[in-house]
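A.B. asks: Pasting a predicted model and its sequence here:
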Amino acid sequence: MQCVILAAGRGTRMQPLTNDTPKPLIKVCGKPILEHIVKALPKEIDEIILVVSYLKEQIQAFCGEEFLDRKVKYVVQDNPAGGTGDALFTTKSLIRGRFLFMYADDIHGSEALKEVIKYPYAMLSHRSSEPEKFGVLELNDDNTLKAIYEKPKNPPSDLINIGGMVLDTDIFNYQVKPSVGGEVLVTDMVTTFAKDHSVKVVEQSVWIPVGKPEDIAVAETILCPRKN
């Protein structure tokens, strides 16, 4: 099974740390974020596709052609401002079937990832006290996805999108119009995809986002081995 990881962004919210280092290589507990992400992947994942752009040479030098016993392929997103959907479309020629889709600044627990890949189509979610700041999920009665709303004023639930989606090549049939900001969003693609596919929503209690400098200290309280 393949895993697509979006790692092309400039990491503007992480500045100044990302002025000379791509965000996936920012260290948490002495190891790059990307290493934490890959270490948590299920054994079924045997190939990683990294979508890169900003300071891509550093990421390629770090991971090489094989990283943590998994093959690595790279695709370059020429316009990272094109959005997450545009980034996913750059991988189209490499995707073979079902795949796991992830962001390079979200660290997930290994057990949650093992669970989510059990389903033909699925996505991880997390309950937030401030859902309006994220992509918010609306569910059907059977706990499958109905829609994802980006930063809504009136969230339909407290469940948010945190990446970790199981999709397949059918997703590329769901081209959507750019959002108001000009980006093509994966969440819009998945919302239309969910009208024709049953996408199981798997709730994850522990989610470690590392998007801003202050997130690093929080992540380290969870991930770093405690010293006696």
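C.D. replies: Yep, it's here.

A.B. asks: For the rest of this, base every contact and every neighbour count on C-alpha atoms.
C.D. replies: Noted.

A.B. asks: which outside residues touch the longest helix anywhere in the chain?
C.D. replies: Identified as the longest helix of the chain according to DSSP state H is helix 213-223. Contacts of helix 213-223 with the rest of the structure, by C-alpha atoms under 8 Å, 6 or more residues apart in numbering, involve 13, 14, 15, 17, 28, 29, 208, 209, 210.

A.B. asks: Format those as TSV; extra columns: neighbour count.
C.D. replies: Converted to TSV, those look like this (neighbours: other C-alpha atoms under 10 Å):
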residue	neighbour count
13	12
14	19
15	15
17	15
28	21
29	16
208	18
209	18
210	22
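
A.B. asks: Show me where this protein has its helices.
C.D. replies: 33-39, 56-63, 84-89, 110-116, 186-193, 213-223.

A.B. asks: buried residues in the longest helix of the chain?
C.D. replies: Residues of helix 213-223 classed as buried: 216, 219, 220 (neighbour count, 16 or more other C-alpha atoms under 10 Å).

A.B. asks: what's the answer for stretch 121-129, then?
C.D. replies: Those would be 121, 122, 123, 124, 125, 126, 127, for stretch 121-129 by 16+ other C-alpha under 10 Å.

A.B. asks: okay if I get the residues you listed as TSV plus distance to residue 56?
C.D. replies: Listed next are the buried residues of stretch 121-129 as TSV, based on distance: C-alpha to C-alpha, whole Å:
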residue	distance to residue 56
121	30
122	29
123	27
124	27
125	29
126	30
127	33
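
A.B. asks: Out of the residues you listed, which is nearest to residue 188?
C.D. replies: Ranked by distance to residue 188 (C-alpha to C-alpha), the buried residues of stretch 121-129 are led by residue 123 at 14.0 Å.

A.B. asks: if I look at the closest residue in space to the closest one that isn't next to it in sequence, how far off is residue 218?
C.D. replies: Excluding its sequence neighbours, the residue lying closest to residue 123 (C-alpha to C-alpha, 6 or more residues apart in numbering) is residue 165, at 4.1 Å. To residue 218, residue 165 is 24 Å away according to C-alpha to C-alpha, to the nearest Å.

A.B. asks: Out of the helices of the chain, the one nearest residue 141 is which?
C.D. replies: helix 186-193 (16.0 Å).

A.B. asks: starting at the chain centroid, how far to that closest one?
C.D. replies: 14 Å (C-alpha atoms, centre = their mean, to the nearest Å).

A.B. asks: Below is structure B, check it against A:
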Amino acid sequence: MAGRGSRLRPHTLTVPKPLIPIAGKPIVQRLVEDIAGVLDETIDEVAFIISEDFGQAIEEKLTEVAKNLNAKPSIYYQDQPLGTGHAIMCAKDSLQGPAVVAYADTLFKADFNLDKSADAVMWVKQVENPSAYGVVKLNQDHEITELVEKPSEFVSDLAVIGIYYFKDVAVLKSKLEEVIAQNMMRGGEYQINDGIDKMRADGASFKPGKVNEWMDCGNKTVTVDTNSRMLNFIQKEGKEQLISKNVTLENAEIIDPCFIGENVVLKNAKIGPNVSIGNHSVVEDSKIKNSLIQEHSHIKNAALDNAMIGNHAKFNGEFTSISIGDYSVLD
């Protein structure tokens, strides 16, 4: 998660993309918790590969995510954007035993038993436009035999979503060491796929793990959509409290599903459906739906739909599909 997320600017100018909240929790926290739920076993360590300039406050938040799972937190730095293989090797001191490797800009929902007889599992999702993704090819034994990046001709409609399980991640580590030693670069980067190909060449068995839902957080539009979808999942599951008990309502209506954080004030407002409002925000004389508003922001005289507003922002106007970052003022 070392990249800042340029496609999600201005929101990632002050906060790295994996820390952007979805339904009240940072993306990376939801991802780690979802993986923990799928594995259904004790997690010993959570290692985060970040950029050193993320800062101490963000490192403390990540440490808290790991500790909430009673796991050891480890922080590693990727100082150059040299690809997924290089990023994984930045955490080489933690690469041993069974492990999950995940890119922290995607969320998923899954209900399946992990096939631990395989040497590795790659989570995949059936997609309508496979030419836009990296896809896997399967044999008759339902094993992955090939990885094809953005195929021009149909190979498979099972797209790789960027979450992997390794029975012993030390094997991947050794193969990525070979990739780097041999300077096997693609577009100036070392890729995890080359390490995986070397594992398969040595006879390692890779199986697909299918997910029911795959939600991207790449840009503002899909992030707002992911927030809406996640709110609906949470409401159906009934495992999280979405609306804080100390919300102040003055002539205000909330249409579920919505996440409303701590000490939020809603005055002369209609909120929802599919809205997340962060802690200590104020919304007055406004109608908001299908939108994501972060903490300590003040929204007034607004009619918002498909909007994303950062922390400590002020907005007073009649625009609808807006995207403004932290500390922005439109008054």
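C.D. replies: Received, thanks. Quantities reported herein were computed from a predicted structural model and do not represent experimental measurements.

A.B. asks: quick one on the thing from earlier: just give me the closest of the buried residues of helix 213-223 of the first structure to residue 107 of the first structure.
C.D. replies: For these, the nearest to residue 107 of the first structure is residue 219 (8.9 Å; C-alpha to C-alpha).

A.B. asks: Longest strand in the first structure, please.
C.D. replies: strand 159-167 (DSSP state E).

A.B. asks: Also compute the angle for that one relative to helix 186-193, please.
C.D. replies: 70 degrees (axes from the mean of the first three to the mean of the last three C-alpha atoms, to 10 degrees).

A.B. asks: Identify the residues contacting strand 159-167 of the first structure?
C.D. replies: Residues contacting strand 159-167 of the first structure (C-alpha under 8 Å, 6+ apart): 98-103, 106, 113, 116-117, 119-128, 131, 134-138, 148, 207.

A.B. asks: ditto for stretch 170-181 of the second structure
C.D. replies: Residues contacting stretch 170-181 of the second structure (C-alpha under 8 Å, 6+ apart): 85-86, 89, 92, 95-97, 166, 190, 192, 194-196, 198-199.

A.B. asks: please redo it, this time with the cut-off set to 7 Å
C.D. replies: 85, 89, 92, 95, 96, 97, 190, 194, 195, 196, 198, 199 (C-alpha atoms under 7 Å, 6 or more residues apart in numbering).

A.B. asks: can you give me the strands in the stretch 51-200 of the second structure?
C.D. replies: In the stretch 51-200 of the second structure, the strands defined using DSSP state E, counting those that start in this stretch lie at 72-77, 99-102, 106-109, 120-126, 134-138, 144-149, 158-166.

A.B. asks: Output those in a markdown table, with distance to residue 291 of the second structure appended to each entry.
C.D. replies: Below are the strands of the stretch 51-200 of the second structure laid out as a markdown table (distance: least, C-alpha to C-alpha, whole Å):
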| stretch | distance to residue 291 of the second structure |
| --- | --- |
| strand 72-77 | 32 |
| strand 99-102 | 27 |
| strand 106-109 | 18 |
| strand 120-126 | 26 |
| strand 134-138 | 30 |
| strand 144-149 | 33 |
| strand 158-166 | 25 |
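
A.B. asks: So for residue 286 of the second structure, which of those strands sits nearest?
C.D. replies: strand 106-109 (30.1 Å).

A.B. asks: Now the closest one: buried residues?
C.D. replies: 106, 107, 108, 109.

A.B. asks: ok, the second one touching residue 215?
C.D. replies: Yes - here residue 107 of the second structure reaches residue 215: they are 5.0 Å apart, a contact under C-alpha atoms under 7 Å.

A.B. asks: Could I get the contacting residues of residue 287 of the second structure?
C.D. replies: 269, 270, 271, 302, 303, 304.

A.B. asks: What's the match for residue 191 of the second structure in the first structure?
C.D. replies: Aligned counterpart of residue 191 of the second structure in the first structure: residue 185 (TM-score structural alignment).

A.B. asks: With residue 48 of the second structure instead?
C.D. replies: Checking TM-score structural alignment: residue 48 of the second structure goes with residue 50.

A.B. asks: what about its match, distance to residue 190 of the first structure?
C.D. replies: For residue 50 of the first structure, the distance to residue 190 of the first structure - C-alpha to C-alpha - is 20 Å.

A.B. asks: The longest helix of the first structure maps to which residues in the second structure?
C.D. replies: Using TM-score structural alignment, helix 213-223 of the first structure pairs with 220-230 in the second structure.

A.B. asks: How far away from the center of its chain is that stretch?
C.D. replies: 11 Å.

A.B. asks: One more: stretch 133-150 of the second structure?
C.D. replies: Using C-alpha atoms, centre = their mean, the offset of stretch 133-150 of the second structure from its chain centre is 23 Å.

A.B. asks: Equivalent analysis for stretch 2-21 of the second structure, please.
C.D. replies: Using C-alpha atoms, centre = their mean, the offset of stretch 2-21 of the second structure from its chain centre is 11 Å.

A.B. asks: List the contacts of the alignment partner in the second structure of residue 203 of the first structure.
C.D. replies: Applying TM-score structural alignment, one finds that residue 203 of the first structure aligns to residue 210 in the second structure. Residues near residue 210 of the second structure by C-alpha under 7 Å, 6+ apart: 123, 124, 125.

A.B. asks: For residue 210 of the second structure, give its distance to residue 120 of the second structure.
C.D. replies: Distance from residue 210 of the second structure to residue 120 of the second structure, by C-alpha to C-alpha: 13 Å.

A.B. asks: now swap in residue 144 of the second structure and tell me
C.D. replies: For residue 144 of the second structure relative to residue 120 of the second structure (C-alpha to C-alpha), the value is 10 Å.

A.B. asks: Spit out the residues that contact the two alike.
C.D. replies: 206, 207.

A.B. asks: Was I right to think residue 106 of the second structure contacts residue 218?
C.D. replies: No - judged on C-alpha under 7 Å, residue 106 of the second structure makes no contact with residue 218 at a distance of 8.1 Å.

A.B. asks: For stretch 38-50 of the first structure, buried residues please.
C.D. replies: Buried residues in stretch 38-50 of the first structure (16+ other C-alpha under 10 Å): 38, 40, 41, 42, 45, 47, 48, 49, 50.

A.B. asks: Relative to residue 9 of the first structure, which of these is nearest.
C.D. replies: residue 50 (11.8 Å).
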